[in-house]
Every structure is written in C-alpha cells, then in structure tokens.
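Chemist: Need coordinates for the following:
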Amino acid sequence: MLTYPLLANSLVKKTNARSTAARVIAEVVHKKHALNAVLANALVELPENERSLCQQLCYGVIRWHCQLEVISQQLLNKPLRAKDSDIAALLLCGLYQLRSMRIPAHAALSETVNACKILGKPWATGLINASLRNYQRQQQEIDASLLADDTAHYAHPHWLIERYKHDWPEQWQAILTANNQQPPMMLRVNQQHGTRDNYLARLGSENINATAIEHCPNGVLLATPCDVHALPGFSAGDVSVQDGAAQLVASILDLKANLQILDACAAPGGKTGHILEHYPDNHVVALDIAPSRLQSIEQNMDRLTLNAKLIAADAAETTSWWDGKLFDRILIDAPCSGIGVIRRNPDIKLLRRPDDIATLAIQQQRLLDNLWPLLKQGGLLVYTTCSALKQENEQQIAHFLAQHPEAQECEPPNAPATRRSVGYQRLPGDDNLDGFYYACIQHR
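Modeler: Take a look at the predicted model:
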C-alpha cells in the first residue's frame, strides 16, 4: 500500500471524517499528491460510517479550493504557518459544510472545532470557531466580493480560465460551470452478455434507477452513484463503469472481425475491454508505460473473461516491443492534461501547471509520429484525449496531417461530438458527458 508522510502510522489512533479530510486535503494541496491515491489510503483507517462524509469533504473542498481559499484569507488576520496546513485545510472543510452541505450549521461548526483536538492542536479551536462564526455574519458581503474575481467565482486557477477564454470564447463560462458539477456514474453494458434493455430491467428489479444514454448504444446513466459491487453482474463482467464520452471511442474505430488492433496507452483497460466486447476473437495488443498499471488492465480482462496481449513499454519506443506485424487499427488514447475530466478529478485544478501542456503536446506528437508507420495501408488510427485544450487536440492533429501527406482524416458515420476544423470536440458537460476529443485518420 502507498504511504504518505502526513498519513503514515495509521493517521492517528483517534480520528474521524473531518480530521482525516483535513489531513488528506493538506497532502493534496501542499505535497501535490493525487487526491484519489491519498484518500484511498486514508479511508481504510476510518470507521465505515465516517467514510462517506470524509469523501464528500475531500472532493468538495478540492473542487472549490480556489474559492474557499479566497474566503479563508478574508477571515484570517494572517496566514497560518506551513506546519499548520492541516488546520488551514480544516477551516476550508468548515466553510464547505456551511456553504454547500445539508449539515445543520451548529453541528458543522461544533464538529469542525472539535476536530482541532483530534489533530492534536487544541490551540486552534478558538481560531476555527471565530473564523466560521465571522463567515456566518459576513456571508452576504463575502459572496458579493467573489463576483469580482473569476478565479474565486468559478473556482479555477487563473491560467486555466485564460486558456479556456482563448480556446472557447463563447463557451468558457459553461465549461467552468460544468467542471464544478458532481459527476454522474455511467455504465457500459457488455454486449456479449446481454442487451442494454435487459440490463436496465435487472437494475430496476434491484431498485436502482437508471436510464439509457442517448448517444451510446451500450451506455447506462445511474440516477445516483452506487458501489460497483451493488451492480447486478458486475463481478461477472456484465457491466463496467465508463463515461459515455469514452464509450464513443469504440464506435469510430470501425470494428469488425479478424483485426489486429493496438491500444497504445491502455490502462486502466476500459477501452481495451470495450473493443474486445465487440469482437472477442480480435487480436488486441494493449500497452502501458507503467508495469503497475498493467495490473488494472489484467483485472479488467479477467473480470470480462476477455484476452489481450499486455505489454509494459513506452509505446513510442517501438523497437522495444513491436514484432513487425502491422496493425489494422491503432488507438492512441494519449496522455493529456485531463482538462476535460475535472469534474471527476478536481485535483487537476491544483496539480496541473501551465507549462505541462507544451510538455504533453510533445509526448503526444512523439506517439503519433512513431506509431503511424505501424499502421497498414487502409488502416485507421484513432487519436483521443480527455482534454478540451486545442493545443492537445485539433492543433496537434492538424500539425500531424500537414507532416504526413499519406494520412487522411476520416469522418465516421456517427459523429461522436461537435465537428471542429480537424476532428471532433466534446466540451465538458455536453450531453452531460465528459470533455473528450476524437480524430480518425486513415493511411492512404
């Protein structure tokens, strides 16, 4: 199990949802570790009845961190010391409860104050109590002040807001609003095991409310997210968790029988599984650069009872893994900024940096250039990202097409998103799906 400095030694013997959330948030904000990894490690130390609240606090505070931080600065006479980052995070937890949760204000305030003692810092009880009570008195004025600052109002870093304004001058506000929504839970029904209608009926028999996703033949939207083990047939591979935007990737690969297929950046294996659910006998090579991430692909394949050839390698270093056989289809679900899935991974706002985009664009170009020669003449290469930034998407593909005259963009029969100058872009929140980019290129 991964361990983190602030979370080692079973956190502390006495802990609860709020104190644990404060530690997790401090770890993400100050140590720049991924929220899902730190939180998973922390939740095992909590009683089961505390875990849901801890998770809500962690995701809520990180989602609204840019805004909550501005509010906290108005309430504190001076910044807290670095060694008290847990108390700073606890104040944000208190603010989030008062602003966004249905917990009675008196309970939110008293329990947050008590968490100071659990953190071993009883001196902070007066500070937290006074700050939260001041917020209650000044809320109207504070809320009005947020409107003057896009970073505070939309709870996004300034650089990212500016990138959205540049790329999407008409849509940037809608994108920011969509990013701050809690994400829905979507499923992909395994067509080898049954139809979507049949699975919807099974969900209904378990009193799980769900509807079909209009644009995804196998997609199901749950009215309320639930534990995967509560889903009928999950362990048997009847269904997988996957956003509808990601499900649309398989539809533009023009899948048929007897194909050689490369999934170049495959972990955690959702798209690999979907490809094989169409034609289980196709030969699929699934690569990922991290050996540890191959385990997630293997687990997915085992659950779905499907087979793929798994290789731990840098896909762009083709001499290290390629056997010389050309592929009919190549999927490059490229490493990207993740800017299109902020609603699912709100820590992207805090962890991503402006200069990351150019670095990622170089990696993406390297994958395109090095994998293109592995495609048969007449074959298809599909390039996708979960980004909404043009530098990673249509600009990337426009550059590739200009450098490769033998490459021709294809228009799939069913467009997966809004047509752009090159490829298709689904912005965050379009049809309630994640942000995603798709381009389909044929080797002439």
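Chemist: Please make it C-alpha for all contacts and neighbour counts, starting now.
Modeler: Noted.
Chemist: Mind naming the longest strand for this structure?
Modeler: Counting by DSSP state E, the longest strand found in the chain is strand 375-385.
Chemist: what does it rub up against?
Modeler: Identification of contacts with strand 375-385 by CA atoms under 8 Å, 6 or more residues apart in numbering yields 249, 252-253, 326-336, 338, 372, 392-393, 436-444.
Chemist: Next step: the residues you listed restricted to strands.
Modeler: Secondary structure from DSSP E places 327-333, 436-443 of the contacts of strand 375-385 in strands.
Chemist: just the residues you listed now: which is nearest residue 147?
Modeler: residue 436 (29.3 Å; CA to CA).
Chemist: The closest one touches residue 386, doesn't it?
Modeler: Yes - between residue 436 and residue 386 there is a contact under CA atoms under 8 Å: 4.4 Å.
Chemist: sorry, back to before: which single one of the ones in strands among the contacts of strand 375-385 is nearest to residue 214?
Modeler: Closest approach between those and residue 214, by CA to CA: residue 436, at 16.7 Å.
Chemist: roughly how far apart are that closest one and residue 249?
Modeler: 10 Å (CA to CA, to the nearest Å).
Chemist: between the two, who's got more neighbours?
Modeler: Using other CA atoms under 10 Å as the criterion, residue 436 and residue 249 rank with residue 436 on top: 28 against 24.
Chemist: what helix or strand does the spatially closest residue to residue 67 that is not a sequence neighbour sit in?
Modeler: Setting aside the residues directly before and after it, residue 67 is nearest to residue 152 in space (CA to CA, 6 or more residues apart in numbering), at 4.1 Å. Here residue 152, judged by DSSP states H and E, is contained in helix 150-154.
Chemist: What of residue 68?
Modeler: Element membership for residue 68, per DSSP H and E: helix 65-75.
Chemist: who does that helix touch, helix- and strand-wise?
Modeler: Packing partners of helix 65-75 (3 or more CA pairs under 8 Å, 6 or more residues apart in numbering; DSSP states H and E): helix 85-100, helix 125-146, helix 150-154.
Chemist: The last one: what's the following helix or strand?
Modeler: As assigned by DSSP H and E, the chain's next helix or strand after helix 150-154 is helix 158-167.
Chemist: Surely residue 72 touches residue 92?
Modeler: Yes - if you go by CA under 8 Å, residue 72 and residue 92 touch, sitting 7.0 Å apart.
Chemist: Who has more neighbours out of those two?
Modeler: Just comparing residue 72 and residue 92: by other CA under 10 Å the higher neighbour count belongs to residue 92, 29 against 19.
Chemist: Could you also give me the structure for this second sequence? I'd like to compare it with the first:
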Amino acid sequence: MKPNKPTKRHDASHNPAAKRSNVPPARAAALEALERCLGLAAPERRQVRETDAQAALDATLSARPLDPRDAALATELFYGVLRSKTRVEYILSRFLDRPESLPPGVLLILCAASHEMLHLDRVPARASVNWGVDAVREAANDGLAGLANAVLRKVAALAEQPLPEGFFGPETPPEEHPDTLARKYACPDWLVELWLDEYGPETGLRYLQAQALPPALGIAVQHRHPRAAEIAASLAARPGLLGSSGLGLAFAAGTHLDDLPDETLVRQSFAGREALLALDPGSWPDPVWDACSGRGGKTRLLLELGKSVLASDIHRGRIRALQAEQPEVEAVAASALERPPFSTPPRTILLDAPCSGLGTLSRRPDIKWKRSEDDFDDLVELQAAMLENAWKRLPRGGLLAYLTCTLNPDENERQIAAFLAGHPDAELRTEWTTDPDAKWGEFFYAALLAK
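Modeler: Model prediction:
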C-alpha cells in the first residue's frame, strides 16, 4: 500500500532529510505498538515507556489513524507477535548465528514478519519478506537489510508446510521436557514448570495450548437497553456462538458484530462472567461493595442482576470511566485496604483481586514477558491483606466473594485455605475454577465465604 502523500510542510522538497516509509501502515503501527508494549522504543522516542498491551495499541492507533482493515491487521499482528514471540525467536535462531547480537528493534521486525508468514494464512510470503526487509533497512542499515532478506526467505520456505515433528525438541513425557514446551507454546520456562507441577501434565498442556490462541469474543448487551433480552436472544442464534448466559455471550475469535450500534454492546470476558455467576450473586445481601471495581465490568453484571452496588478502585481514571457509563452507582477512588468510604455499610464485599493474570494470557499475552516468579510473593501478601480488611468490615451474616484471573494456587486455593485456617468464623460456601476444556481461552478462580 502506498503511503499518504506528505503535506507541503513535510514535503521532501522543503526538507531534504525527510523520508517516506516503505513499510505498510498496518505493519508500521503494529511495530510501534510492540515497541511501546515491550519498552523497545527507538532512541529518538525513548520517552515511550513500557506499557500494557491494550494501552500500547490504543495509543498507537490513536496517533496513526488507519482504515478499518489496516487497523484490524495491525491488531491481529500485534497480539499475535506477543503470543508467539519466543516461539518465533527460536525458529529465527535456526538461521541466525547470534540473534542476541541484533538490535532489539531489528529482531522484533524479523519476529513480526516471520509470525505473519508462519501463522497468518491471508498474507503472501513475498509481501511479508518485502516489508520486513524495508523495515530493517529503515531501522538499521543496508547490511542488516541483506541479512533480513536472507533469513526471511528461509522462514518463508519453512512456512510452506507444517513444522516437522520434534522441531522444538522432544515433547514426551511433557513433565521431563518443559524447555521444549516453552519453545513450542512461547512461554517462559518458569511458567511451563509451574503449570506442569501444580496442575499435572494433561491439564498443564491444555493451559499452554489455550494461551497460545486468541480468546473468545466476550460481549454483553447493555442491561439498560429496552430490548436487551430480545437482542441477546437474537445474538445467541448467530453463527460462531460458543456460549451464552443471560445478557452475556461468547463468540469464536474473529467474529464480527458490526451491525449493532456501539451503545448496544459492551466487551465483557465471558470467563469472568461465568466466575462471578458461579457464586450466585443474585442471592447476595445488599449493598454489595465492589472493592476493586476497575472500570466496572463486574459492577455492570451485578446491576444486570438487580443488585445495589457501591464501587471503588484505587485508580481515579478507572472510577471516572465507571461513573461515566454507570452514573447510578456510588463510586469513589479508594483502596480495598481501608475502611469502605460509604455511608451505608456493605453486607457483601466483592474482591476481584489484583493478581498475576496468568489465566488471561490469550487476551493479555504481554504478561508472559513482564511477570516473573518474584512477583508472586508481593501479590499474595497484598491479596491476603485485602481479604483481612474486607473480613473486618463485614457484619455477621455477610458474604465475601474472592475472584482472580490467574492460574497459580498460591493466589487461589492456597490463599483461601490459609485465610480459612486463620478465621474459624469463616465458612467456605463455594469454590470454583474455569474448566480446563472451556472454549473461552481464559481461566478464573472464585470463592465465596460466609461470616
């Protein structure tokens, strides 16, 4: 695709140093978002710091307006590279003597172009090779562009047929070859070992397979819409439906629902919805304090069920977003480690607790490259402190709901077991986890305690 014609102010005839990029807009946007997300900004843009995946992509697409098809390709390439990063780097290492010696930006370009050839069927290999070489030339020099051309052509040849069995190393028995699984499924070694040790090889392998694929499209019909139930029923009859519950639905990844007005639907993780519903929130005593509300995803579901909700979050921006969408909710910026800042005391407290997020890697694949085992101790300590504070604020007969979106027993089952051991007045009513075979590609943990 040809770049847009530059305006007179930036025209090369008025600025001889100006250059027009030969990298197609969608690929350029994907690369910039990846740099933002992974903290690999070029020297002239060092102010761009590492940020989470969705924020990095939003910032890039806002600064680079693209037509819908290019924006969709940029999004697909961005998340695909994050999911497959070290898998593709291993493939590249077959054709590079010292990949670690390449500038990080150049290796990222090679990863993106290679991912496109290996995992996207709609793009001709020659197009991926061409834009990858052009991007390396613009980022570095002709010498590295020549290297990129040779390497990407070899990847193109490799991508013409399925990778041979054993390409990543021996796989069986899986518990004896975590390094092979780490390469194949693009996960850090420590994470592969954690899942194999804690959940066993069969379930651990299911989690690895799920996180390597795009997640289901989770949506909910706005509960205030006058035809909400009718719209949900109509959507449930569409192709690609994976599951439905009330006003929430899950569709296969890649499903488009562009024919409905924006205000009709909201994005909502179907796995997260399932986790909350597993605790029977319709029966909870009111009011419910959503103590880590974020932008209000769980609050919205509680309102759908007719609950009276008080919401708080430590991030003011998230509370502003919640208030804008759900003005009927009393919402304030406050910490779940403190006394509830409301005149009416809560009778149920919902802790959608900060966690390592290992159950949402299909949707937030950058977590794989930013988390480490060292993060767990601090998170477990924070969760325990939040549970302790919430318990102190509950009246007798009150309920405490605990949710995480992670796959780590220290933050889930063992966290609740430790709490119960220290609180004889606590009764475990429900404990639930997403089925490892669930089609949603995300995994949550939920527990309900009664006082």
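Chemist: re the thing from before, how big is the offset of the helix holding residue 68 of the first structure relative to the second structure?
Modeler: Its aligned residues in the second structure lie a mean 1.5 Å from helix 65-75 of the first structure after superposition (mean CA distance after the TM-score superposition for the first structure).
Chemist: What residues in the second structure pair up with that helix?
Modeler: Mapping helix 65-75 of the first structure onto the second structure (TM-score structural alignment) gives residues 85-95.
Chemist: Tell me the buried residues in that stretch?
Modeler: 85-92 (16 or more other CA atoms under 10 Å).
Chemist: what's in contact with that stretch?
Modeler: 99, 110-111, 114-115, 151, 154-155, 182-187.
Chemist: what do you get if the cut-off is 7 Å, keeping everything else the same?
Modeler: Contacts to stretch 85-95 of the second structure, defined as CA atoms under 7 Å, 6 or more residues apart in numbering, come from residues 99, 111, 114-115, 151, 183-186.
Chemist: next one: stretch 52-69 of the second structure
Modeler: So stretch 52-69 of the second structure is contacted by 29, 32-33, 36-37, 364, 366 (CA under 7 Å, 6+ apart).
Chemist: Out of those, grab the one that's most surrounded.
Modeler: Neighbour-wise, the contacts of stretch 52-69 of the second structure (other CA under 10 Å) top out at residue 33, 29 neighbours.
Chemist: and the helix holding residue 152 of the first structure, how far from the chain's centre?
Modeler: 21 Å (CA atoms, centre = their mean, to the nearest Å).
Chemist: Stretch 37-55 of the first structure too?
Modeler: With CA atoms, centre = their mean, you get 19 Å for stretch 37-55 of the first structure.
Chemist: Could you do stretch 346-359 of the second structure as well?
Modeler: How far stretch 346-359 of the second structure lies from its chain's middle: 17 Å, per CA atoms, centre = their mean.
Chemist: for stretch 78-86 of the first structure, same thing?
Modeler: 29 Å.
Chemist: Name all residues that make contact with residue 352 of the second structure.
Modeler: 292, 402-404.
Chemist: Now do the same for it: its match in the first structure.
Modeler: Match for residue 352 of the second structure (TM-score structural alignment): residue 333.
Chemist: Could you report the distance from residue 376 of the first structure to residue 247 of the first structure?
Modeler: 25 Å.
Chemist: These two: which is more packed in?
Modeler: residue 247 (22 against 19).
Chemist: which residues in the second structure does stretch 388-406 of the first structure match up with?
Modeler: Going by TM-score structural alignment: stretch 388-406 of the first structure matches residues 407-425.
Chemist: try stretch 348-359 of the first structure
Modeler: With TM-score structural alignment applied, stretch 348-359 of the first structure matches the range 367-378 in the second structure.
Chemist: okay, how far is it across the matching stretch, tip to tip?
Modeler: 16 Å.
Chemist: quick one: contacts of that stretch?
Modeler: Residues contacting stretch 367-378 of the second structure (CA under 7 Å, 6+ apart): 187-188, 361.
Chemist: is it possible to export the residues you listed to TSV including neighbour count and distance to residue 322 of the second structure?
Modeler: Formatted as TSV, those follow (neighbours: other CA atoms under 10 Å; distance: CA to CA, whole Å):
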residue	neighbour count	distance to residue 322 of the second structure
187	25	34
188	18	35
361	27	25
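Chemist: any idea what residue 28 of the second structure aligns with in the first structure?
Modeler: In the first structure, the residue matched to residue 28 of the second structure (TM-score structural alignment) is residue 19.
Chemist: which residues does its match contact?
Modeler: Contacts of residue 19 of the first structure by CA under 7 Å, 6+ apart are 115, 118-119.
Chemist: Only the buried residues of stretch 291-300 of the first structure, if you could.
Modeler: In stretch 291-300 of the first structure, counting by 16+ other CA under 10 Å, buried: 293-294, 296-298, 300.
Chemist: cool, and stretch 85-105 of the first structure?
Modeler: 85-98, 105.
Chemist: Could you do stretch 168-179 of the first structure as well?
Modeler: 168, 172-173, 175-176, 178-179.
Chemist: Next step: the residues you listed restricted to strands.
Modeler: In strands, defined here by DSSP E, there are no members of those.
Chemist: Leaving out the residues flanking it, which one is nearest to residue 131 of the second structure?
Modeler: Leaving out its chain neighbours, the residue that sits closest to residue 131 of the second structure by CA to CA, 6+ apart is residue 23, at 5.5 Å.
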